[in-house]
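Novice: The following comprises the amino acid sequence and a computationally predicted model.
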Amino acid sequence: MAGNFETRLQKLKSRRQGPQWVVKSEHSMDGKSGPVEESYQKRSTKTATTYTLGAMQEVDPAYTANSFAEGERVKNQLEKALDGVIPVEFDYQGSVPLNIHIKGVSDIDLLLLRKVFVIIDKTGPLANSPWYSDWEGKPGPSLLAELRSAAEAILPKAFPEAQVDISGSKAITISGGSLRREVDVIPSHWYDSSEYQRTQQKKDRGIYIFLKEDQSTMRNYPFLHMYHIEEKDKVTSGNTKKVIRLLKTLVADYEGSETIHLSSYDVASLVWHFDNHAINVPVWSELSLLWSTRVALADMIVNDQRTRLLITPDKTRKIIDKEVKFTSLKVLLAELDDLIAEVVKELNVGPFITQDIARRALLESFVPS
């Protein structure tokens, strides 16, 4: 069950702005000492409706900028210490650069990429050209193990008051001390796919991430995932990201006995398969996205065999690759239905609410922007 939406709304506000000391710090330029009122809070006086509108919106750009700023601080320290030792470059992946994060004080993924060494798709058009030369050094996992060890030694010295957690297999996590954000440092190197060799576009370039636990690597395409979500967001008037944030918020606020086993990546990938026309609505009709989202999720559950075949935007795996994820999809729909019921009550459509009445109420709703 969805629970108390007054409580959920307070959790939403706190998650978007952080504790009071964070609010003061992040907004010190304007001299305000109290919580900052966001624009979504001015659009409705109803609790569940305000919660819905807030869940869809991007967090304050000042918070996002500060996440990048802390990532840059970590980057600068690594770059300085590794200069002349190991050639590296940096990039970002995940929810923050894609702007689908739902926390103001959000952690950020910093890719620590070892240069010079690159794995190539040997079927690509440039594979046998002078564009690449044969590598005669250590293999990729060994090179990334060295890079990981170097980063583990550098970060505690660069940030002596911070906590540096080296237990994670994929990332070194640094937080606390002078850092206002948690930063995940991910040692990796490039993978030049056949498509990247053809297009030379960043979206088509993959990476190999080092897995410390078993001293191996795994390949993914973070920039291709981001590219496809961005493109869908453009053709849906920004509503793709709104729906992703909404569903991520429902996952974050779920209070049931079992966890909803859908990651941010899974949620974004599922929304990528939603019908563009259904979620391409004007800003004053944002509440109708509740119904469009419900229709899409319900269709995925009913057509389970088709849903189990859906792939991620970067085409690396099936989204519902574990049975627990399909079960979680049902739980997420139930959470959405609870929210819809509360919002429709606030729209004052009458004492008896059928599914058809709820549909019409949401599709015909108007919230000033």
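Specialist: Good, I have the coordinates. Numbering: from 1, shown residues only.
Novice: CA only for contacts and neighbour counts going forward, please
Specialist: Noted.
Novice: which ones are touching the residue lying closest to residue 170 once chain neighbours are set aside?
Specialist: Spatial nearest neighbour of residue 170, excluding adjacent residues (Cα to Cα, 6 or more residues apart in numbering): residue 211 at 5.1 Å. By Cα atoms under 8 Å, 6 or more residues apart in numbering, the contact list for residue 211 reads 169-170, 217-218.
Novice: Now which of those residues would you call buried?
Specialist: Using 16 or more other Cα atoms under 10 Å as the burial test, the contacts of residue 211 include 170, 217 as buried.
Novice: nearest to residue 195, of the contacts of residue 211?
Specialist: Top of the list for closeness to residue 195, among those and by Cα to Cα, is residue 218 at 18.7 Å.
Novice: What distance do you get for the closest one to residue 209?
Specialist: 5 Å (Cα to Cα, to the nearest Å).
Novice: end to end, how far does stretch 20-40 reach?
Specialist: So stretch 20-40: terminal residues 19 Å apart, Cα to Cα.
Novice: Tell me the buried residues in that stretch?
Specialist: Result for stretch 20-40 [16+ other Cα under 10 Å]: buried residues 22-24, 26-27, 35, 40.
Novice: What are the contacting residues of that stretch?
Specialist: So stretch 20-40 is contacted by 17, 50, 53-54, 57, 62-63 (Cα under 8 Å, 6+ apart).
Novice: In helices only, show me those residues.
Specialist: 17, 50, 53-54, 62-63 (DSSP state H).
Novice: could I get the buried residues of stretch 20-40 as JSON lines with secondary structure and distance to residue 337?
Specialist: Formatted as JSON lines, the buried residues of stretch 20-40 follow (DSSP: H, G, I helix; E, B strand; the rest coil; distance: Cα to Cα, whole Å):
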{"residue": "22", "secondary structure": "helix", "distance to residue 337": "33"}
{"residue": "23", "secondary structure": "helix", "distance to residue 337": "33"}
{"residue": "24", "secondary structure": "helix", "distance to residue 337": "36"}
{"residue": "26", "secondary structure": "helix", "distance to residue 337": "35"}
{"residue": "27", "secondary structure": "coil", "distance to residue 337": "36"}
{"residue": "35", "secondary structure": "coil", "distance to residue 337": "30"}
{"residue": "40", "secondary structure": "helix", "distance to residue 337": "22"}
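Novice: here comes the other one, which I'd like you to weigh against the first:
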Amino acid sequence: MRKNYSNLIQNVKQRSNPDSINESLLFEKSFSDELGQLKSSGTEVLEYIKRSMNGVEARYTERTIEAGDKVKGHLKKNNSSVDYRYQGSVMSNTHIKGHSDIDLIQLTSSFYSHEIAQNFSNRYFSEPNMSFSQKQKLLNVINGTPYSGNSNTDLRLLRLNAEVVLFSTYKNVDIDKPKSIEVNPTEPNRIVDVVTASWYRTVDSEFNEDEILRGIQIYDKKKNESLAVDFPFLKISLINKKSKETGGRLKKMIRFTKTLKADSQQNLKGFSSFDICSICYNIPIHQYFNLSYYQLVYVLHQEFKKISENEVYRNSIKSIDGTEYIFYNKPEKIRLLRLLYQEIVDVYQDLLPNTTALRFL
């Protein structure tokens, strides 16, 4: 059944422009002109696709980061020795909401974890042309003194201290989430999720002196333990790099798929942004690097179809950082994938009659 694109376009407008700013002021002239042409031609499905793929206007993203910086400033006054970093879709510009949440990570300076020491030793003795700095970075881990404290106790204290600071500063603070503290500074009106974590050093991160290659381990207050290693900065870097190589097309596909999920009448909550980014990232560049925006719908249609139908291929798909399989032995995830695939099918079928440019499909 054909989708109601008038309603869907309004949904996108409300998400991407929640302050209802005049679009001629909000968007670049070229984008506004193209939207005008699509409106006048009556091809609402194309307008919906175009809007869904467009990035959130920079002024909204700047305000989101401003909210994060305000929260960070208050935390820093209380504990200047902690490292602070941002993670998530705002930092890769794959968010679809003007009033997006942002993840602020507070990273303890008391300790870090790392790959097994033998891996650092192997690199140290196998690289004859290392710089002094590279040698020192590897030796810092190889000869490092084991941490004598209790890491979970330290992380819990860092988390609880942050709760006290934020409660004394803001009215709207939620401390019930196990992995983060939710703060709403109100000016700007954004949600900032404060995550407590520790660093995870890899051989590559130390040898290359590249923080992007470091992982983190998020603290779960309810479990009172650190979770599995994650590489959020590497994911952001890889998405940014690959999308740049494709003229922004990777991010267009991610945003479009996220929009379909947000607009679906189905409950797709269990299919995360992490899953969507991983699927889109997995698509070979040669399949889409020079395509028009509406042709990317076909690329997604074919990819989701293949994943839905081909078990061997489906089980081969990994996360962006290559640390886990997205669908292997996850039947619920597969069920949700097929529901999201149907959303793509519906738009694809509505798209075909609207433009002769798609006849080759």
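Specialist: Nice, thanks for sending it over. Every value quoted in this text rests on a predicted model; they were computed, and no experiment measured them.
Novice: so what does the lengthiest strand in the first structure touch, helix or strand wise?
Specialist: Identified as the longest strand of the first structure according to DSSP state E is strand 108-120. With contacts defined as 3 or more Cα pairs under 8 Å, 6 or more residues apart in numbering; DSSP states H and E, the packing partners of strand 108-120 of the first structure are helix 61-82, strand 88-93, helix 140-158, strand 183-192.
Novice: In ChimeraX, select just the buried ones from the ones in helices among the contacts of stretch 20-40 of the first structure.
Specialist: To isolate the buried subset of those in ChimeraX, counting by 16+ other Cα under 10 Å, use the following:
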select :17,50,53,54,63
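Novice: Quick check, central residue of the first structure?
Specialist: residue 95 (2.6 Å; Cα atoms, centre = their mean).
Novice: Could you pull up the residues touching the aligned partner of that one in the second structure?
Specialist: Using TM-score structural alignment, the partner of residue 95 of the first structure in the second structure is residue 89. Going by Cα under 8 Å, 6+ apart, residue 89 of the second structure touches 95, 102, 236.
Novice: how about residue 305 of the first structure, what's its match in the second structure?
Specialist: Match for residue 305 of the first structure (TM-score structural alignment): residue 312.
Novice: which one in the second structure is aligned with residue 279 of the first structure?
Specialist: So residue 279 of the first structure corresponds to residue 288, using TM-score structural alignment.
Novice: let me redo that: residue 157 of the first structure
Specialist: Superposed on the second structure with TM-score structural alignment, residue 157 of the first structure falls opposite residue 168.
Novice: Count the neighbours of its match for me.
Specialist: The number of residues packed near residue 168 of the second structure is 10, by other Cα atoms under 10 Å.
Novice: what about the counterpart of residue 244 of the first structure in the second structure, how many residues close to it?
Specialist: Under the alignment (TM-score structural alignment), residue 244 of the first structure maps onto residue 254 of the second structure. Counted with other Cα under 10 Å, residues neighbouring residue 254 of the second structure total 24.
Novice: Would you mind getting the average deviation of whichever strand or helix holds residue 254 of the second structure from the first structure?
Specialist: Following DSSP states H and E, one finds residue 254 of the second structure within helix 249-263. On the superposed models, the aligned residues of the first structure are on average 0.4 Å from helix 249-263 of the second structure, with distances taken as mean Cα distance after the TM-score superposition for the first structure.
Novice: Now the next helix or strand after that helix: buried residues?
Specialist: With elements assigned by DSSP H and E, the helix or strand that comes after helix 249-263 of the second structure is helix 273-282. Buried positions in helix 273-282 of the second structure, judged by neighbour count with 16+ other Cα under 10 Å: 273, 275-281.
Novice: repeat for stretch 132-141 of the first structure
Specialist: For stretch 132-141 of the first structure, by 16+ other Cα under 10 Å, it's 140-141.
Novice: Do I have it right that residue 195 of the first structure meets residue 206?
Specialist: No: Residue 195 of the first structure is beyond contact range of residue 206, at 10.1 Å (criterion: Cα atoms under 8 Å).
Novice: Of those two, which one has the most company?
Specialist: Of the pair residue 195 of the first structure and residue 206, residue 206 is the one with more neighbours under other Cα under 10 Å, namely 22 against 16.
Novice: quick one: the more buried one is in a strand?
Specialist: Yes: the assignment for residue 206 of the first structure by DSSP: H, G, I helix; E, B strand; the rest coil puts it in a strand.
Novice: Just tell me what it corresponds to in the second structure.
Specialist: Using TM-score structural alignment, residue 206 of the first structure sits opposite residue 215 in the second structure.
Novice: How about residues contacting whatever helix or strand the match of residue 305 of the first structure lives in?
Specialist: Using DSSP H and E, residue 312 of the second structure sits in helix 311-316. The contact list for helix 311-316 of the second structure, computed with Cα under 8 Å, 6+ apart, reads 306-308, 325-328.
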